[in-house]
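>>> Have a look at this prediction, sequence included:
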Amino acid sequence: MRALVVDHAEPGRIRLDTVPEPIPEPDEVVVRVAAISLNLGELPKVEGDTPNGTIPGWDAAGVVERAAASGRGPRVGERVVTFGWTAGWAELRTVHVDELAVLPDEVSFAAAATLPVAAVTALRALRRAEVLPGMRVGVTGASGGVGTFAVQLAHLAGAEVYAFVGGPERGQGLTELGADHVLGADEKPAEPLDVLVDNVGGPLLTDLVHHLAPDAKVISVGAASGARASFSSYDLIGPGASIIGFRRGGDSAADLAYVVRLLAEGLLHAPVDWQADWAEIAEATSLLLGRQVRGKAVLTLS
């Protein structure tokens, strides 16, 4: 079968190659992949961080080609969206039945492929923050994959949403997705935030710590800025805020099924900003690393 594999000598450090087909475990199905979405964290960036020949890939959607030998999970021919820590960028993927959800016909493979990492991360971050209607929820990196879904899910929860972006062009479309306020990195919220979902870290997080309501919660999802946030514990005493590091975990099948249902009902929008054939992987990685994608980049398999 064909797959995208790590090759640090290639542009984008990825090339299309032929590799052996995967062998499933008893509780795994074999999926013929139709679309994948890219996440910054899965891209090989420097020599040695990911060995040559590795098949990356967390998010993939496609059709079940072989059902699980255990009898669990979807049947042959069912359309599914899948999550795994490796090997999603291939024509065939093995995936545990607890890490997938069945897709209704109205949800495209390209849209579904955006969900596993970005939408489920956003869902779990807001759940961890215990967002309630009327709360003021800030989202940094709001134009990225996780951020775009966090804006939408916070809006669906009845929150007043503050979307923080790097510049005006990055904020386009966020109001339509549910953001009540779209702010640049140098702008401050008019009211203190009850919840902050932080994807950026660095100076922006340092500053926003001083704009928190009493008993606020900060859910630290990522640090896309690459810079350290700098503040002392005294900065948190006034608001009595809690900073919580995001942890993966939970019922992946149930969470995926939930966001799939929201997508099918038109309550959630898949933010596909760039889409191409998987042969364009070098351009895709360049755009993603250059922060030129709002929302998600998706590749389809030819």
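Right, received. Where do you want to start? What you see is a predicted model, and the numbers here were worked out from it, not measured in a lab. Residues are numbered from 1 along each chain as shown.

>>> drop to CA atoms for contacts and neighbour counts, all remaining ones
Fine.

>>> buried stuff in stretch 31-47?
Under the neighbour-count criterion of 16 or more other C-alpha atoms under 10 Å, stretch 31-47 has 31, 32, 33, 34, 35, 36, 37, 38, 39, 43, 44 buried.

>>> try this one side by side with the last:
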Amino acid sequence: MSVRALVVDPSAPAAVRYAEVPDPVAGPGQVLVDISHVSLNYGDLNDARSGRVPAGAVLGSDAAGVVVQAASDGTGPAVGTRVVALTSGAFAERVAIDVGALAEVPETVDLAVAAALPVAGIAALRSLRAAGLASDTRVLVTGASGGVGRFAVQLAARAGAQVIASVGSAARGKGLVEIGAEEVLIGLAGLDRPVDVVIDSVGGPQLVAAWNLLAPGGHIQSVGWTSGEPAVFPPYATVGPAKSLASFVIEGDAGAELAVLAGLVAEEALAVEIGWLGSWEHFTEAAEALRGRRVSGKAVLAVRGNCRTRRR
């Protein structure tokens, strides 16, 4: 038996191709999930080209679907439960997933919407927690129109912070005030007061500029590097009042936090922007749109059933 999957192939367009892979076998603390939707991240595209995910391995981290086999040790959700998961090798028709890596999806939340939560939502939630927030915190979110950015804007605003959203163009700033940003800037133009926290997904020269805007005691969380450009700090830029730049990676089980995020979506307290929605048969198109910064929010791929491609 086998299932269809998207696997890494450095010679293929977007370094990914379709392949038949062995039907997954669940371990004692795992469930089998029939995947209905997955979402695509910049990190997935970089993983496919960098060698971090080896050739022939299944790509992906974000998935939502339905449990078709419960865990043999009695843990986790029952057969028929709708779930969202953050797991390696997510881009396949069926995946074995650790019970700690998934959460139940409320009935009012579409699985396409749930699939957009894992990497971007967890990155936003954990990076904000790591940086520390208070009601008077000034938070700068760069790349605010992207998946992580939109979640970070909303979660920071919910915590009572003053949120400044930085985007690449006026068009990409659309809707950010409505979800919690007090200011929307093109790049960092016009930002002349220090900020306490930066959630940065752009990197490059903008990261250096954000460092210069950081107040004493402030923190930058580096969650991405979509610019692909080097960050060059001038001499003595890191000498002075204490402030920090922290690298970020998602580690450990994410199930509890996925439950929090899915619950906020169900309560209509967290909006999920899907800027590209279509069949996974159009993976290359989705990848090109994401790399070309033509996607606001998330790109979501339907694994099962027909899905009409939507672009914004």
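Looks like it arrived, so ask away. What you see is a predicted model; the values in this text were computed from it and never measured.

>>> Any chance you could compute the TM-score here?
The TM-score (TM-score structural alignment, normalised by the length of structure 1) is 0.94; 301 aligned residues with a C-alpha RMSD of 1.8 Å.

>>> circling back to that earlier point, need the buried residues of stretch 31-47 of structure 1 in TSV (columns: secondary structure and distance to residue 99 of structure 1).
Formatted as TSV, the buried residues of stretch 31-47 of structure 1 follow (DSSP: H, G, I helix; E, B strand; the rest coil; distance: C-alpha to C-alpha, whole Å):
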residue	secondary structure	distance to residue 99 of structure 1
31	strand	12
32	strand	15
33	strand	15
34	strand	17
35	strand	16
36	strand	15
37	strand	16
38	coil	18
39	coil	17
43	coil	21
44	coil	23
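
>>> where does the equivalent of residue 227 of structure 1 over in structure 2 land in three-state SS?
Counting by TM-score structural alignment, residue 227 of structure 1 lines up with residue 229 in structure 2. Of the three states, residue 229 of structure 2 takes coil under DSSP: H, G, I helix; E, B strand; the rest coil.

>>> Tell me how many other residues surround the residue lying closest to residue 229 of structure 2 once chain neighbours are set aside.
Among residues not flanking residue 229 of structure 2 along the chain, residue 204 sits closest, at 4.6 Å (C-alpha to C-alpha, 6 or more residues apart in numbering). Counted with other C-alpha atoms under 10 Å, residues neighbouring residue 204 of structure 2 total 17.

>>> ok, residue 254 of structure 1 - contacts?
When contacts are counted by C-alpha atoms under 8 Å, 6 or more residues apart in numbering, residue 254 of structure 1 touches residue 101.

>>> Quickly find the element holding it.
In the assignment (DSSP states H and E), residue 254 of structure 1 maps to helix 252-264.

>>> do the same with residue 209 of structure 2
helix 204-213.

>>> Give me the distance from that helix to the chain's centre.
Per C-alpha atoms, centre = their mean, to the nearest Å, the displacement of helix 204-213 of structure 2 from the mean C-alpha position of its chain is 22 Å.

>>> which strands and helices sit next to it?
The contact analysis (3 or more C-alpha pairs under 8 Å, 6 or more residues apart in numbering; DSSP states H and E) places helix 204-213 of structure 2 against strand 195-200.

>>> Which residue is the nearest non-sequential neighbour of the residue sitting nearest the centre point of structure 1?
Note on structure 1: the residue nearest the mean C-alpha position is residue 118, at 1.6 Å, using C-alpha atoms, centre = their mean. Leaving aside its chain neighbours, residue 118 of structure 1 sits nearest to residue 146 (4.3 Å; criterion: C-alpha to C-alpha, 6+ apart).

>>> contacting residues for residue 194 of structure 1?
Counting by C-alpha under 8 Å, 6+ apart, residue 194 of structure 1 touches 135, 136, 137, 212, 213, 214, 215, 216, 217.

>>> what do you get if the cut-off is 7 Å, keeping everything else the same?
By C-alpha atoms under 7 Å, 6 or more residues apart in numbering, the residues touching residue 194 of structure 1 are 135, 136, 137, 212, 213, 216, 217.

>>> which of those show up in structure 2 as well?
Using both residues aligned by TM-score structural alignment, their matches' C-alpha atoms under 7 Å, structure 2 keeps these contacts from the contacts of residue 194 of structure 1: 135, 136, 137, 212, 213, 216, 217.

>>> Let's see if you can find the most crowded of those residues.
Neighbour counts for these peak at residue 137, which has 30 neighbours (criterion: other C-alpha under 10 Å).

>>> I'd like to know how far that one sits from residue 11 of structure 1.
Distance, residue 137 of structure 1 to residue 11 of structure 1, using C-alpha to C-alpha, to the nearest Å: 39 Å.

>>> ok, the residue nearest to residue 229 of structure 2 - contacts?
Neighbours of residue 204 of structure 2 in contact, by C-alpha under 7 Å, 6+ apart: 227, 228, 229, 230, 231.

>>> can you rerun that using 6 Å?
Neighbouring residues of residue 204 of structure 2 by C-alpha atoms under 6 Å, 6 or more residues apart in numbering: 229, 230, 231.

>>> In the stretch 51-200 of structure 1, mark out all the helices, start to finish.
For the stretch 51-200 of structure 1, the helices defined by DSSP state H, counting those that start in this stretch cover 109-112, 120-129, 145-156, 174-177.

>>> Fine by me, thanks again.
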